[in-house]
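Colleague: got a predicted model here, sequence first, then my questions.
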Amino acid sequence: MPTNANISSIEEAKAFLEKHNIDTIRVGAVDLDGLWRGKQFGAEYFLNSVVENGTNIANVLFGWDVEDEVVEGLAYTNWETGYPDIKLIPDLTTLRLIPWEPRVASVICEMVEMDMTPVVLSPRNILRKAVEKANAMGYQPKAAYEFEFYLFEGSIADMAEGDYRTLRPARRAGHTYSMLHYATSDDLFGQLRRYIQEAGLTIEATISEHGPGQFEFNLEYDDALAAADGALFAKYAVKELATQNGMTACFMAKPNAAWSGSSGHMHMSLSDMDGNPLFNNAEDPLMLSDLGLSFLAGMKENSRIMSAIYQPNVNSYKRTMNVGAWAAANSSWGIDNRTVSFRAIPSKGPAARIENRIPGADTNPYLVIAASLLCGLKGVETGMDAGEPFKGNAYRATPEQATPLASSLEEAAHLFADSPMVRELFGEEFVDHYVRMKRWELLRMNSKVTDWELNRYLEVI
């Protein structure tokens, strides 16, 4: 039975922790890179102080990169401001066990300033505001995440000693849907399904994927915010369980140039406020409803300017460089077509939905869901026309048939910064900060001498 209970009060939280003999709670929030950061507390202090008052944490969470190197040129926080505190306020509806850690639970937090106003850079707050906009229009957004990832033998420390040049995949070859290749990972995936279920989430399927040591898991549909929370929790579950099994889970978009990239596909639909699905088409079950098509049109037409959200890292663009690499690279849509960026999946009932196939596994689920939702709602607001579905191989589409997405992080940051609509949807402060973070990544990359450069130039130049 699931061991979370949609808790909403301190009394319920106390009963939950006592029932499961919990003595440690991980309290955290997601940063712009999708990393879960926070603190651990004893159960008594958590109940007596943190639940009601929150906990202070330095706003340097938005002032450094994935390696905790301070980013220069940020307005929100910097050396001159002294990196003051913000607060993490637990959302008790996310309180759940970490079943693979005895007597440990976790909770995801809202981020607020010391005056209790929301932190405008918080990805969870951005998604919450997008959901509120949908609700004000009479819609409940639903979403589900799929993650592909690689399993490598050994620990991160082992890999770092070899400068990551000797990655050993958990299996030597990739065969999608192969039932044989669970032999090297059965313990991990059996644990994953059981523990995720115990934590109150559902993994609908695990799949052997195309690359050596590459796998996929599919999470069950949920309300948009809960879907992002679940994606965050499940991703960290995979990482921690892999470590416990003597392996390392990698969610990079492209860990090896010769291997298949790892996607983070996101499925989305709308219901009315009574829960009735709105993307199904009673008159034509092989097509989305008019509302669904307008929503899809908004997602498609604005996908290019959202490249910085859907492909947020330097490495993200290695996944989309090769034609036919199972990675969307243009603004296309089709009906149950896996070569397009937006795959319409018609159905007679609530399964009617749109799959955004652009994001990689390296994305921030909160920002991907928020961007998809806001773009889709813009399509609904303006009555946008999706046009005719693409038929055939969309990887071969010409720019006239389907507008290319950004081809690099540099181009993506430029598009994001210069779009009035992006600034309307996300706000000036978020856009300026986010773009600065992306340009910082480019600066760091350009300061490094790579193996490719040494191999190409060292002898002959």
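Modeller: Right, received. Where do you want to start?
Colleague: contacts and neighbour counts: CA atoms only from here.
Modeller: Will do.
Colleague: run a quick neighbour tally on the closest residue to H414 other than its chain neighbours.
Modeller: Take H414 and drop its neighbours on the chain: the residue closest to it by C-alpha to C-alpha, 6 or more residues apart in numbering is V435, 7.9 Å away. Neighbour count of V435, defined by other C-alpha atoms under 10 Å: 20.
Colleague: show me the contacts for V435.
Modeller: Residues near V435 by C-alpha atoms under 8 Å, 6 or more residues apart in numbering: 413-414, 416-417.
Colleague: in strands, which of the residues you listed appear?
Modeller: Judged by DSSP state E, the contacts of V435 include no members of strands.
Colleague: which ones among those map onto helices?
Modeller: Of the positions in the contacts of V435, 413-414, 416-417 sit in helices, assigned by DSSP state H.
Colleague: need the residues you listed in TSV with neighbour count and distance to P99, can you?
Modeller: TSV is the format used below for the ones in helices among the contacts of V435 (neighbours: other C-alpha atoms under 10 Å; distance: C-alpha to C-alpha, whole Å):
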residue	neighbour count	distance to P99
A413	25	40
H414	16	43
F416	22	40
A417	20	42
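Colleague: can you tell me how far R319 sits from G264?
Modeller: For R319, the distance to G264 equals 12 Å [C-alpha to C-alpha, to the nearest Å].
Colleague: now the strands for the stretch 151-300 of the chain?
Modeller: Taking DSSP state E, counting those that start in this stretch, the strands of the stretch 151-300 of the chain run over residues 203-208, 214-219, 222-223, 247-250, 266-272.
Colleague: and the gap between the residue most central in space within the chain and S419?
Modeller: The C-alpha lying nearest the average C-alpha coordinate of the chain belongs to P365 (C-alpha atoms, centre = their mean; 2.4 Å). Note on P365: its distance to S419, by C-alpha to C-alpha, is 22 Å.
Colleague: sorry, back to before: which ones are touching the nearest residue to the residue nearest to the centre of the chain once chain neighbours are set aside?
Modeller: Leaving out its chain neighbours, the residue that sits closest to P365 by C-alpha to C-alpha, 6+ apart is A228, at 5.4 Å. Residues near A228 by C-alpha under 8 Å, 6+ apart: 145, 365-366, 369.
Colleague: what comes up buried for the top helix by length along the chain?
Modeller: As assigned by DSSP H, the longest helix anywhere in the chain is helix 224-244. Using 16 or more other C-alpha atoms under 10 Å as the test for burial, helix 224-244 gives 224-235, 237-243.
Colleague: and the comparison structure, right after this:
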Amino acid sequence: MTDPQFALAATERASAGPRRLAQPLKQLLDGLSTPGRPVESVWLTVVDPHGRLKGKRYSRAHFESTHAFDMCGYLMASDGRNNPLPTVRGWDAGYPDMTVLPDAESIAVMPAHRRVAHLFAQALDAAGDPLAVDPHTILDRQLRRLSQLGLHAKIGLETEFVLFHGTREDLHRSGYRSPRPAFARNLDYSADPPPAVHSYIGTLSRALTASGHPVEAIKCEGAPGQLEITFPYGDPLNACRQHLRMQMAAMRLAERARMTASFMAAPDTGVGSGFHVHLSLWKSDDPVFAEPDGDEAGTDLLEQAIGGLLQVLPEMAPLYAPTVNSYRRYQDDSFAPTHFNWGNDNRTCAVRVIGEGASRHLEIRLPGADSNPFLTVAAVIAGIVHGLTHGTKPPQAVTGNGYADPSPIVPGSLDDALQRFEAGQAAHDALGGDVVTHYTALGRATSSDHARRVTDTDREMWFSRA
């Protein structure tokens, strides 16, 4: 996967270069150690196209003495089951290693691990430039496009997941049939969850805070076993890193409690878990979406951002709804949007304007909990940049039920979404043709794998009838 076809264009290389280590690795790790609790090992990971952390756990001594790190290039070209894809170039080149560069800014203690540090790494191509299909590079590129407009984004991420009784191995052995949620009814906003869930919430919150990833809030949600976790506003790259570390901690701590944390978009019929992006734009220290005080500039920029999102996100669905299951979440009256529309404090819409004064911001409600945060935020930023550069105006805000709105509908399947993604001019303009081709191939492999498998629903419908 160091093939030149996945390199950035030459004109982008200087501005999109990876962050080189500015200080020795030992100094970075010493900064994380505490008296009597030195860092003993280091996880170095990339983010694969499916939003998973992939890498190696190094001994500290080896990590400090190593000047170059490599991983197999198939990490950027495999399906959700870790199978290398024949439709993505790699076999003919022997799947060589790709160099990965640790990002010093990402160093932190790994939540729910003792004496273990974690660094994200960026994949490089054969020329030493960022690999164009690396999710980190894709997001970094969109943020640089925004910065060229003199703006930067702050985001807060909000995600839902469902706790089930039994470990992942327990559920795997049972074929994932009839998993039991950790609580059986709607406990939305409840201050009295079951003792095991109450204990889990406290343990997760403490582990995240102790590792430098403090949460804003954790609460029970509306579906059985469902929780919601939100983080404070901050830098987009850091927010995405924090989200993936939270997922790792949520799953690890659930295992310790003999439970499983599932981030499926639709873990059961009628149950949907979202991944909402709260976003504001800033020019230096000034929030540009602030409500106007005799100056309509803030409203104009807000409307252009919304217009760009509603024009571009229909083409970008495979980035924020990447699996076949993702599209089962989009149901009427579910609090997941079914149309590309917007409204003021309207949870039935794809884009919700929320907050007052300087706190006014956007909530993008389309992504599911199964999405890769780097790709999701990249799609959102790409839409906003499109709106700002083209002066795109949105349609009228929805003032009632967004599910009854005649605006364009969300794709009904991954295949539909992939067709729009591959053909979409805005997607090609923002991401580049090679990136669109690569992620289309990954999405089609996911869809094809799913289509050929016999499911429980097949058996329920046809086993004794056909």
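Modeller: Nice, I can see it. This structure is a prediction, so every number in the text was calculated from the model and none was measured.
Colleague: before we move on, back to that, counterpart of the residue nearest to P365 of the first structure over in the second structure?
Modeller: Correspondence of A228 of the first structure to the second structure, assessed by TM-score structural alignment: C240.
Colleague: how far away is its match from S106 of the second structure?
Modeller: If you go by C-alpha to C-alpha, the gap between C240 of the second structure and S106 of the second structure works out to 11 Å.
Colleague: distance check, the spatially closest residue to A426 of the second structure that is not a sequence neighbour against H428 of the second structure.
Modeller: Distances taken as C-alpha to C-alpha, 6+ apart place V312 nearest to A426 of the second structure, at 6.2 Å, with adjacent residues excluded. Noted for V312 of the second structure: a distance of 11 Å to H428 of the second structure, by C-alpha to C-alpha.
Colleague: the more surrounded of those two?
Modeller: When neighbours are counted by other C-alpha under 10 Å, V312 of the second structure and H428 differ, and V312 comes out ahead with 25 against 17.
Colleague: in contact with that one: list those residues for me.
Modeller: Contacts of V312 of the second structure (C-alpha under 8 Å, 6+ apart): 382-383, 386, 426-427.
Colleague: ok, S263 of the first structure next?
Modeller: Contacts of S263 of the first structure by C-alpha under 8 Å, 6+ apart are 146-149, 253, 327, 357-362.
Colleague: in helices only, show me the contacts of A228 of the first structure.
Modeller: Going by DSSP H, the helices hold 365-366, 369 from the contacts of A228 of the first structure.
Colleague: stretch 363-375 of the first structure aligns to what range in the second structure?
Modeller: Under TM-score structural alignment, the match for stretch 363-375 of the first structure is residues 371-383.
Colleague: can you list contacts of that stretch?
Modeller: Contact with stretch 371-383 of the second structure is made by 49-52, 135-136, 138-140, 142-143, 146, 236-237, 240, 243-244, 275, 277, 305, 308-313, 316, 319-322, 367, 430, as judged by C-alpha under 8 Å, 6+ apart.
Colleague: can you show me which of the contacts of V435 of the first structure carry over to the second structure?
Modeller: Contacts from the contacts of V435 of the first structure that recur in the second structure, judged by both residues aligned by TM-score structural alignment, their matches' C-alpha atoms under 8 Å, are 413, 416-417.
Colleague: okay if I get those as TSV plus distance to S407 of the first structure?
Modeller: Formatted as TSV, those follow (distance: C-alpha to C-alpha, whole Å):
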residue	distance to S407 of the first structure
A413	11
F416	13
A417	16
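Colleague: of all those, which comes closest to D272 of the first structure?
Modeller: D272 of the first structure has its nearest neighbour among these in F416, at 31.0 Å by C-alpha to C-alpha.
Colleague: residue in the second structure paired with that closest one?
Modeller: Looks like F416 of the first structure aligns to F421 there (TM-score structural alignment).
Colleague: count of residues packed around the spatially closest residue to A153 of the second structure that is not a sequence neighbour?
Modeller: Excluding its sequence neighbours, the residue lying closest to A153 of the second structure (C-alpha to C-alpha, 6+ apart) is L281, at 4.6 Å. L281 of the second structure is flanked by 25 other residues according to other C-alpha under 10 Å.
Colleague: now do D293 of the second structure
Modeller: D293 of the second structure: 9 neighbours (other C-alpha under 10 Å).
Colleague: map it across to the first structure for me.
Modeller: In the first structure, D293 of the second structure lands on E283 (TM-score structural alignment).
Colleague: and what of E105 of the second structure?
Modeller: Aligned against the first structure - with TM-score structural alignment as the criterion - E105 of the second structure pairs with T93.
Colleague: what does S211 of the second structure give?
Modeller: S211 of the second structure maps onto A199 in the first structure, by TM-score structural alignment.
Colleague: ditto for N401 of the second structure
Modeller: By TM-score structural alignment, N401 of the second structure lines up with N393 in the first structure.
Colleague: for that match, grab the count of nearby residues.
Modeller: 12.
Colleague: the first structure: helices as residue ranges?
Modeller: Counting by DSSP H, one finds helices in the first structure at the ranges 10-19, 43-45, 51-53, 123-136, 156-161, 186-198, 224-244, 290-301, 307-310, 365-381, 409-418, 420-426, 428-446, 451-457.
Colleague: turn the ones you listed into JSON lines, columns for distance to R26 of the first structure.
Modeller: JSON lines is the format used below for these (distance: least, C-alpha to C-alpha, whole Å):
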{"stretch": "helix 10-19", "distance to R26 of the first structure": "13"}
{"stretch": "helix 43-45", "distance to R26 of the first structure": "10"}
{"stretch": "helix 51-53", "distance to R26 of the first structure": "12"}
{"stretch": "helix 123-136", "distance to R26 of the first structure": "17"}
{"stretch": "helix 156-161", "distance to R26 of the first structure": "22"}
{"stretch": "helix 186-198", "distance to R26 of the first structure": "16"}
{"stretch": "helix 224-244", "distance to R26 of the first structure": "12"}
{"stretch": "helix 290-301", "distance to R26 of the first structure": "35"}
{"stretch": "helix 307-310", "distance to R26 of the first structure": "27"}
{"stretch": "helix 365-381", "distance to R26 of the first structure": "20"}
{"stretch": "helix 409-418", "distance to R26 of the first structure": "33"}
{"stretch": "helix 420-426", "distance to R26 of the first structure": "29"}
{"stretch": "helix 428-446", "distance to R26 of the first structure": "27"}
{"stretch": "helix 451-457", "distance to R26 of the first structure": "39"}
